[in-house]
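> here is my input; please provide its structure:
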Amino acid sequence: MRTVLSVVVLAAGIGVALPAAAATLSLNERLKGASVVQVNQVPASGASLIGRVEQFRNGDSLIRLGEGEGEPVVLTLCNGKAHMNLDARWPGAPAAKTQEEKQMRAYGLYMAVMGGMAMAQSIVGDTLEVPAEGQAATVQRETPWAYGKEQYAVRVSNGADDVLRIKVTKTGNTTRTPSSGRDDVVSTDDDKAARLAELEPVGTSRELVISAAPMAASVTDDMSLKGWMSASGKGGATVGAARKASGDCAR
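Okay, the predicted model is just below:
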């Protein structure tokens, strides 16, 4: 399992004109080159989820959950195999007793962060208009669902501190298919209602906070991996030991 920030763009966008000073960039490339990407996910109701992906010059990456520094969840050394923190927890995450259950919980937390990032990317698209430094602008985006489109407001803020904020908020749904007739088999009113119920509620938001600060060289070798498990079965008590055991950029 690797930390992959580049996602196939699924969304078709419609944009409101931005100021002439706006620049165009590739969101995928900006994410790949970021030292830190924070993902703030706020549902229409319930607990929010804060995740951070830290990337290093040697190919290391570390995913954390929570406020501040956060709790480490998944570590990848030099784009190699993943190491998972089996003791990682988050409010609402399932209880886990066995090694397998803890592994699945850690993987679920990983997917919650990466899936949220991928969802935001798919809505925004790869080509992004960025306003002048210190400015912000909002564009509209739409993505298809079975019977219409989901509508989003995308607010792009270009901070003077080399931080780019992209907040995606769901604003509505459209339904274009007319009511079904007696001979309809698939596109029935019940199916339409069921599909609509599966969509995320209006008001759900995701924000990517992308730092362009220089990447650190690597995760420190003395970081403890007590309670962690390596996907390759070759872990260690510390990052340094795991590097040597796994062969992923061993020093």
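> from here on, contacts and neighbour counts on C-alpha atoms
Noted.
> report the buried residues of stretch 165-177.
For stretch 165-177, a neighbour-count test (16 or more other C-alpha atoms under 10 Å) marks 165-171, 173 as buried.
> ignore the last one, stretch 197-215
Burial within stretch 197-215, assessed by neighbour count using 16+ other C-alpha under 10 Å, is assigned to 201-202, 204-212, 215.
> how far off centre is it?
Offset of stretch 197-215 from its chain centre (C-alpha atoms, centre = their mean, to the nearest Å): 7 Å.
> repeat that for stretch 161-171.
In this view, stretch 161-171 has its centroid 13 Å away from the chain centroid, taken as C-alpha atoms, centre = their mean.
> repeat for stretch 35-46
How far stretch 35-46 lies from its chain's middle: 8 Å, per C-alpha atoms, centre = their mean.
> now render the buried residues of stretch 197-215 as a markdown table, adding distance to A93 and secondary structure.
As requested, the buried residues of stretch 197-215 are exported to a markdown table (distance: C-alpha to C-alpha, whole Å; DSSP: H, G, I helix; E, B strand; the rest coil):
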| residue | distance to A93 | secondary structure |
| --- | --- | --- |
| P201 | 21 | coil |
| V202 | 24 | coil |
| T204 | 19 | coil |
| S205 | 20 | strand |
| R206 | 19 | strand |
| E207 | 21 | strand |
| L208 | 22 | strand |
| V209 | 24 | strand |
| I210 | 26 | strand |
| S211 | 28 | strand |
| A212 | 31 | coil |
| M215 | 31 | coil |
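> and for comparison, fold this next one:
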Amino acid sequence: MRGLCRAGLLAAVFAAPAACAAAPPDCARIEHMLECMSWIETRADGNGHADYLGRVERYAGDETRVAIDNGGHRIEALLLGNGRRFVKGEAAGALPEDPAAFVGLVATPPLLWLSMLLEEGARWPAPGAPLERVASTDWAYGQERYRVRIEASADAGYAIEIVKTETVSTPEPAPTPDPSGTFATISTDEDRAARLAELAPVGMRIAARVRLQPPSPPLPDDFSLQGWTPQPGAAAATLGEARRASP
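Got it, this is the predicted structure:
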């Protein structure tokens, strides 16, 4: 991947220490999106699976709220600054044991795609001057081609769109006759078809909206936690009660 410090990515998602994240991040660079964002909303469709919508919002006081809607199954996670974790809803499949990893489920996909498709050190565009790129990645028998567009939005954020436009397959070399008959010609047709089936279909689209600003104002103390399950710890009636409790 170009332009992405993997340790920095993991640090941003899981709050783990990382050498490359020791210095304050340059928030004008796209690769530091996870460290600098106050919220992100990610949508994926056209990939042959259920449509996906995820949102992360960070609040003052080191608190984060995550919502994921995957094919009609909605789950939310609330991560408090004192270490308390609460989950609400039903997931479509297996989820991370640590609710904090939900942040990565939403925020990591667009960043990983951008790191593969943009040049190292790419920066957020200015209003009225969208960043547009046509880029490709390799697969076993050719290339996948994508269109990338990032535009500054009116709410001091950015709109990101990544669309797969083409799958290119290199022709299979013509078999070379072996007059002696000692060596059999091996076809790659079956392996080529299997690898092709693993690729995202043409038209696959990932869209995200990102705001790079200070965290949002904190949620109110009287925010109800009815229906929220602590993970782990004791239940709480309100957010204020959960904030005052020990993890």
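> which one is G33 of the first structure nearest to, not counting chain neighbours?
Nearest non-adjacent residue to G33 of the first structure, counting by C-alpha to C-alpha, 6 or more residues apart in numbering: A212, 7.3 Å away.
> the one you found and D162 touch, don't they?
Yes: A212 of the first structure is within contact range of D162, at 5.4 Å (criterion: C-alpha atoms under 8 Å).
> show where the longest strand that the first structure contains falls in the second structure, residue numbers please.
Assignment by DSSP state E gives strand 163-175 as the longest strand of the first structure. The aligned range for strand 163-175 of the first structure in the second structure is 157-169, by TM-score structural alignment.
> ok, residues contacting the helix or strand hosting I63 of the first structure?
Per DSSP states H and E, I63 of the first structure falls inside strand 61-65. Identification of contacts with strand 61-65 of the first structure by C-alpha atoms under 8 Å, 6 or more residues apart in numbering yields 3, 49-55, 70-79, 90, 110, 219.
> to what extent does it diverge from the second structure after superposition?
Mean deviation of strand 61-65 of the first structure from its aligned counterpart in the second structure after superposition (mean C-alpha distance after the TM-score superposition for the first structure): 1.7 Å.
> returning to that earlier point: ok, average deviation of the longest strand of the first structure from the second structure?
Compared with the second structure after fitting, strand 163-175 of the first structure has a mean deviation of 1.4 Å; criterion: mean C-alpha distance after the TM-score superposition for the first structure.
> so which bits of the lengthiest helix in the second structure are buried?
Criterion DSSP state H: the longest helix present in the second structure is helix 102-117. Residues of helix 102-117 of the second structure classed as buried by neighbour count (16+ other C-alpha under 10 Å): 102-112, 114-117.
> now the two most distant members of these.
F102 and L117 (24.2 Å; C-alpha to C-alpha).
> W145 of the first structure versus A44 of the first structure, what's the distance?
A44 of the first structure sits 19 Å away from W145 of the first structure, going by C-alpha to C-alpha, to the nearest Å.
> for R105 of the first structure, same thing?
Taken as C-alpha to C-alpha, the span from R105 of the first structure to W145 of the first structure is 29 Å.
> and these two? which has more neighbours close in?
Between R105 of the first structure and W145, R105 has the larger neighbour count (other C-alpha atoms under 10 Å), namely 24 against 14.
> quick check: the more buried one touching N85?
No: using C-alpha under 8 Å, R105 of the first structure is not in contact with N85, being 9.5 Å away.
> what residue of the second structure matches up with V202 of the first structure?
Aligned by TM-score structural alignment, V202 of the first structure pairs with V202 of the second structure.
> which residues touch that match?
V202 of the second structure sits next to 164-167 when contact means C-alpha under 8 Å, 6+ apart.
> can you pull out the helices in the stretch 51-200 of the first structure?
In the stretch 51-200 of the first structure, the helices defined using DSSP state H, counting those that start in this stretch lie at 99-124, 189-198.
> any chance of the ones you listed in CSV, plus distance to R64 of the first structure?
Shown next, in CSV, are these (distance: least, C-alpha to C-alpha, whole Å):
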stretch, distance to R64 of the first structure
helix 99-124, 9
helix 189-198, 28
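> so which of those gets nearest S232 of the first structure?
Among these, if distance is taken as C-alpha to C-alpha, the winner is helix 99-124, at 13.0 Å.
> that closest one to strand 205-211, inter-axis angle?
Computed by axes from the mean of the first three to the mean of the last three C-alpha atoms, to 10 degrees, the angle separating helix 99-124 of the first structure from strand 205-211 equals 90 degrees.
> how about the nearest residue to A216 of the first structure, chain neighbours excluded?
F56 (5.3 Å).
> and the equivalent of that neighbour over in the second structure, what does it touch?
The alignment partner of F56 of the first structure in the second structure, by TM-score structural alignment, is Y59. Counting by C-alpha under 8 Å, 6+ apart, Y59 of the second structure makes contact with 38, 215-219.
> could you do S26 of the first structure as well?
S26 of the first structure sits next to 126-128 when contact means C-alpha under 8 Å, 6+ apart.
> just the buried ones out of the residues you listed, please.
Buried by 16+ other C-alpha under 10 Å: 126, 128, out of the contacts of S26 of the first structure.
> now go through the contacts of S26 of the first structure and say which are in strands.
By the criterion of DSSP E, membership of the contacts of S26 of the first structure in strands covers 127-128.
> for the contacts of S26 of the first structure, which ones persist in the second structure?
Compared against the second structure with both residues aligned by TM-score structural alignment, their matches' C-alpha atoms under 8 Å, these retain 127-128.
> state the distance from the counterpart of E35 of the second structure in the first structure to C78 of the first structure.
When the first structure is aligned by TM-score structural alignment, E35 of the second structure is paired with K32. Separation of K32 of the first structure from C78 of the first structure (C-alpha to C-alpha) stands at 14 Å.
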